[in-house]
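Enquirer: Quick one: sequence plus predicted model below, questions after.
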Amino acid sequence: MLKKRKLPPLNSLKAFEAAARTRSVKLASEELSVSASAVSQQIKTLEQWMGFRLLKRGPNSFTLTDKGERYLQQLTVLFDKLDIETAKVIHNFKKTKLRVSTLQSFAAEWLSPRIKSFRETYPEIQLELLTSDYLADLASEEIDLAIRYGPGGYKGVNEEKLMDEMIGPACHPDLLKSGNVLSDYTLLRDSGGPEGIKLTLERWLNKTTEGPGNREDSIAFSDTHLLINAARQGQGVMLGRSVLIADDIRQGTLVPVMTDWQQSPFSYYLVHSDIRGLSETAKYFRRWLLKEVEKFEAQLPASLAVPD
């Protein structure tokens, strides 16, 4: 049976998707190797074909209409899938591999609950998550992307900041019902991670309270994931990190002990080797990850939001 598809012009679709994704006609023109005026004209052609506007145009910029935003989300995925399927045909239908290195705590508390949506969107990509608290050699270990937590300025890589975070004491809500002061609780200490990026509750308490932060009544954990689980079980007070426990705060399994949380001196960075460059599958993961970060930050409780 003949199947007649009603599809818009391909060049118009490519122009709109590139401009909408990058939020720039100029960047779209560079990506597509055409002039900016050609990109603009192709988008107008697409709007005429569809019968409604996809962009709200201003003097020097544009925003997407609601329909334009919804169309972009589907269009980018379709183009990515077409790219992957084409590569599979060329390379004899082999699955495309993607190796991503990240911190154990970030993988367990933030990335793992969200990775299902990436797998559903890109089932053709064979994802391998490598977890370690130490910096991997991306080039020699053939790692496509890494998510790092620290001060930035890493050598031998291209880096892009993903998000900042807030820090402050947090615990199970039942602990606060006792009426005790902060210094009465057992301290849950993080003893793991590379030197230089440790965030200890004792150090934070010494800076922000009058109570002693270095006490015998404490439990030390070399694994941040175990530390957070201990706090969930009501074993004591931990130095909460907003990126790792925001879901717990929303669900009520953990609560801030104090309202005046401070911005962490460290941030999350997405990096890749400046020798190997960024593979196509890595670009898909990056786009997906940035969208997830955007959604996560939009849903953050006001008390955990990083100040502008």
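Expert: Sure thing, it's come through.

Enquirer: contacts and neighbour counts: CA atoms only from here.
Expert: Fine.

Enquirer: all helices for the stretch 51-200 of the chain, in order.
Expert: Assigned by DSSP state H, counting those that start in this stretch, the stretch 51-200 of the chain shows helices spanning 66-90, 104-106, 115-121, 173-176.

Enquirer: could you redo the ones you listed as a markdown table and give each row mean neighbour count?
Expert: Shown next, in a markdown table, are these (neighbours: other CA atoms under 10 Å):
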| stretch | mean neighbour count |
| --- | --- |
| helix 66-90 | 15 |
| helix 104-106 | 20 |
| helix 115-121 | 13 |
| helix 173-176 | 16 |
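
Enquirer: want to try CSV for the ones you listed, with distance to Glu294 as columns?
Expert: Shown next, in CSV, are the helices of the stretch 51-200 of the chain (distance: least, CA to CA, whole Å):
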stretch, distance to Glu294
helix 66-90, 14
helix 104-106, 16
helix 115-121, 15
helix 173-176, 28
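
Enquirer: how about these, which one is nearest Lys198?
Expert: helix 104-106 (12.9 Å; CA to CA).

Enquirer: So which elements touch the closest one?
Expert: helix 224-232 (3 or more CA pairs under 8 Å, 6 or more residues apart in numbering; DSSP states H and E).

Enquirer: same thing but at 7 Å, please
Expert: Judged by 3 or more CA pairs under 7 Å, 6 or more residues apart in numbering; DSSP states H and E, helix 104-106 is in contact with no other helix or strand.

Enquirer: got the contact list for it?
Expert: Thr131, Ser132, Asp133, Thr224, His225, Leu244 (CA atoms under 7 Å, 6 or more residues apart in numbering).

Enquirer: Just give me how far the helix or strand harbouring the last one sits from the chain centre.
Expert: Using DSSP states H and E, Leu244 sits within helix 242-251. Centroid separation for helix 242-251 versus its chain: 14 Å, with CA atoms, centre = their mean, to the nearest Å.

Enquirer: What residues sit buried inside that helix?
Expert: Ser242, Val243, Leu244, Ile245, Ala246, Asp247, Asp248, Ile249 (16 or more other CA atoms under 10 Å).

Enquirer: Check stretch 90-104 too.
Expert: Result for stretch 90-104 [16+ other CA under 10 Å]: buried residues Lys95, Thr96, Leu98, Arg99, Val100, Ser101, Thr102, Leu103, Gln104.

Enquirer: next one: stretch 272-279
Expert: His272, Ser273, Leu278.

Enquirer: got TSV for those residues, with distance to Asn214 and secondary structure too?
Expert: As requested, these are exported to TSV (distance: CA to CA, whole Å; DSSP: H, G, I helix; E, B strand; the rest coil):
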residue	distance to Asn214	secondary structure
His272	39	strand
Ser273	40	strand
Leu278	45	coil
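
Enquirer: show me where this structure has strands.
Expert: Secondary structure of the chain (DSSP state E): strands located at 55-57, 62-64, 96-102, 125-131, 145-150, 157-163, 166-171, 187-190, 218-221, 237-241, 255-256, 262-263, 267-273.

Enquirer: Comparison target below:
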Amino acid sequence: MSKKTTLPPLNPLHVFEVASRLESFTKAARELNVTQSAVSRQIATLEASLNVMLFNRGKDGISLSTSGEYYRREISQAFARIQNATNELRDKKQSDPVRLRVYSTFASRWLIPRLSKFKKKYPEIDLQMNTATKPVDFMREGTDIAIQFGEGEWAGSKSKLIFQDEIEPVCSPEFLDQHRGKELLQLLQASPLIQARLRTRDWCDWLEAVDVDSIKCKYMEFPSSLLAYQAAASGLGVAMGQKQLVKSDVDEGRLMYLFNRPVKRSMGYYAIWPETLTLNTKMRAFLNWLINEAKSDTKAG
């Protein structure tokens, strides 16, 4: 039967390594940011556990005993290896990219056009981006931060609002010219209303918010908001635009607001991450930049 091995208490062992290396309880206390009496107690605990005197105590201070000198030589190698391994792990983590999961429309219409500013400010931070529409599963995916649309609550995650959802109908300038002069109801009934497959509530919510009763409309559905906006810009009908995501199209004249009646919803785009994840320096830098970019947009708007 193998001999049972029992490790000494690890915190006193760490204190001994520091005190033996510095050959001073006072200096050890300073390095460990504790009191000298706390160092003395930890050393006494270790000596009691080993049943060996590790230090000689005298009027002129302390010195390592023969057993203490032997023990210092042996464990110092182990602590050096632990420190080296820890440094290597930290260095590797600091070189890892920030792994993002975003919606394709959010990426193409909002995030990617701004990333050159992020890279200019943080050239040392690499971003690894994946796109998907299904809810993120941090347990199964290699994702640090995800951009999700919702009310701000996700089980097992922390979140920060990027911007609130604000919607308003948009169409191409040519389409508007063709229907200029029509009343709201006439225009909506005569036009194909473009919607994205995952945002089928947008038109209902907007019509309700502007006090338009239920009307018979022709809907044209596309797999994503990205394609819905492209369809509207091509003159196929009227799309429900998310103001933050169609801003560049409106600024550059590809799309126009029809009624100047935006509606804010309770939902929004959030950056979320696992509640068990401690954000490192790179992740915090990206998150803070993301929030500040959204705030700048709001002020500019």
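Expert: Perfect, I can see it now. In this text the structure is predicted, and so the values were computed from the model without any measurement.

Enquirer: hang on, the earlier thing: closest to Thr45 of structure 1 out of the helices of the stretch 51-200 of structure 1?
Expert: helix 66-90 (14.2 Å).

Enquirer: how big is the angle separating that closest one from strand 125-131?
Expert: Angle, helix 66-90 of structure 1 to strand 125-131, by axes from the mean of the first three to the mean of the last three CA atoms, to 10 degrees: 100 degrees.

Enquirer: residues touching Arg148 of structure 1, list them.
Expert: Applying CA under 7 Å, 6+ apart to Arg148 of structure 1 gives the contacts Thr102, Leu103, Tyr268, Tyr269, Leu270.

Enquirer: which among those residues gets closest to Ser37 of structure 1?
Expert: Of the contacts of Arg148 of structure 1, the one sitting nearest to Ser37 of structure 1 (CA to CA) turns out to be Leu270, at 33.1 Å.

Enquirer: residue contacts, the closest one?
Expert: When contacts are counted by CA under 7 Å, 6+ apart, Leu270 of structure 1 touches Leu145, Ala146, Ile147, Arg148, Glu159, Glu160, Lys161, Leu162.

Enquirer: Now it. Nearest residue, chain neighbours left out?
Expert: Ile147 (4.7 Å; CA to CA, 6 or more residues apart in numbering).

Enquirer: what number of residues lie near that neighbour?
Expert: 21 (other CA atoms under 10 Å).

Enquirer: and if you look at Glu31 of structure 2?
Expert: Other residues near Glu31 of structure 2 come to 13 when the count uses other CA under 10 Å.

Enquirer: aligned partner of it in structure 1?
Expert: Using TM-score structural alignment as the criterion, Glu31 of structure 2 maps onto no position in structure 1.

Enquirer: any idea which of the contacts of Arg148 of structure 1 is the one closest to Leu27 of structure 1?
Expert: Among those, Leu270 lies closest to Leu27 of structure 1 (CA to CA), at 21.1 Å.

Enquirer: aligned partner of the closest one in structure 2?
Expert: Leu270 of structure 1 maps onto Ala271 in structure 2, with residues paired by TM-score structural alignment.

Enquirer: Mind putting the buried residues of stretch 90-104 of structure 1 into a markdown table with distance to Gly152 of structure 1?
Expert: Listed next are these as a markdown table, based on distance: CA to CA, whole Å:
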| residue | distance to Gly152 of structure 1 |
| --- | --- |
| Lys95 | 33 |
| Thr96 | 30 |
| Leu98 | 23 |
| Arg99 | 21 |
| Val100 | 18 |
| Ser101 | 16 |
| Thr102 | 15 |
| Leu103 | 15 |
| Gln104 | 18 |
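
Enquirer: which of the residues you listed lies closest to Lys14 of structure 1?
Expert: Thr96 (23.2 Å).

Enquirer: And for the nearest residue to that closest one once chain neighbours are set aside, the neighbour number?
Expert: Leaving aside its sequence neighbours, Thr96 of structure 1 sits nearest to Ile125 (CA to CA, 6+ apart; 5.0 Å). By the criterion of other CA under 10 Å, Ile125 of structure 1 has 20 neighbours.

Enquirer: Contact partners for Ile125 of structure 1?
Expert: Lys95, Thr96, Lys97, Leu98.

Enquirer: which secondary structure elements does the regular element (helix or strand) spanning Ala78 of structure 2 contact?
Expert: For Ala78 of structure 2, the element it lies in under DSSP H and E is helix 66-95. Counting by 3+ CA pairs under 7 Å, 6+ apart, the packing neighbours recorded for helix 66-95 of structure 2 are helix 10-22.

Enquirer: Pull up the aligned stretch in structure 1 for the helix it packs on.
Expert: By TM-score structural alignment, helix 10-22 of structure 2 lines up with nothing in structure 1.

Enquirer: now for that helix, which elements pack on it?
Expert: helix 25-32, helix 36-50, helix 66-95.

Enquirer: Just put these in TSV and tack on distance to Asp297 of structure 2.
Expert: Output for those, formatted as TSV (distance: least, CA to CA, whole Å):
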stretch	distance to Asp297 of structure 2
helix 25-32	47
helix 36-50	54
helix 66-95	30
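
Enquirer: and Phe138 of structure 2, which of the ones you listed is closest to it?
Expert: helix 66-95 (17.9 Å).

Enquirer: Show me which parts of that closest one are buried, residue by residue.
Expert: Gly68, Tyr71, Arg72, Ser76.

Enquirer: With stretch 146-156 of structure 1 instead?
Expert: Ala146, Ile147, Arg148, Tyr149, Gly150, Gly152.

Enquirer: for stretch 37-57 of structure 1, same thing?
Expert: Buried residues in stretch 37-57 of structure 1 (16+ other CA under 10 Å): Val39, Ser40, Gln42, Ile43, Lys44, Thr45, Leu46, Glu47, Arg53, Leu54, Leu55.

Enquirer: Pipe the residues you listed into a markdown table and attach distance to Phe285 of structure 1 per row.
Expert: Below are the buried residues of stretch 37-57 of structure 1 laid out as a markdown table (distance: CA to CA, whole Å):
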| residue | distance to Phe285 of structure 1 |
| --- | --- |
| Val39 | 26 |
| Ser40 | 28 |
| Gln42 | 28 |
| Ile43 | 26 |
| Lys44 | 30 |
| Thr45 | 31 |
| Leu46 | 28 |
| Glu47 | 29 |
| Arg53 | 29 |
| Leu54 | 26 |
| Leu55 | 26 |
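
Enquirer: farthest-separated two in those?
Expert: Applying CA to CA across the buried residues of stretch 37-57 of structure 1, the maximum distance is between Val39 and Arg53, 15.2 Å.
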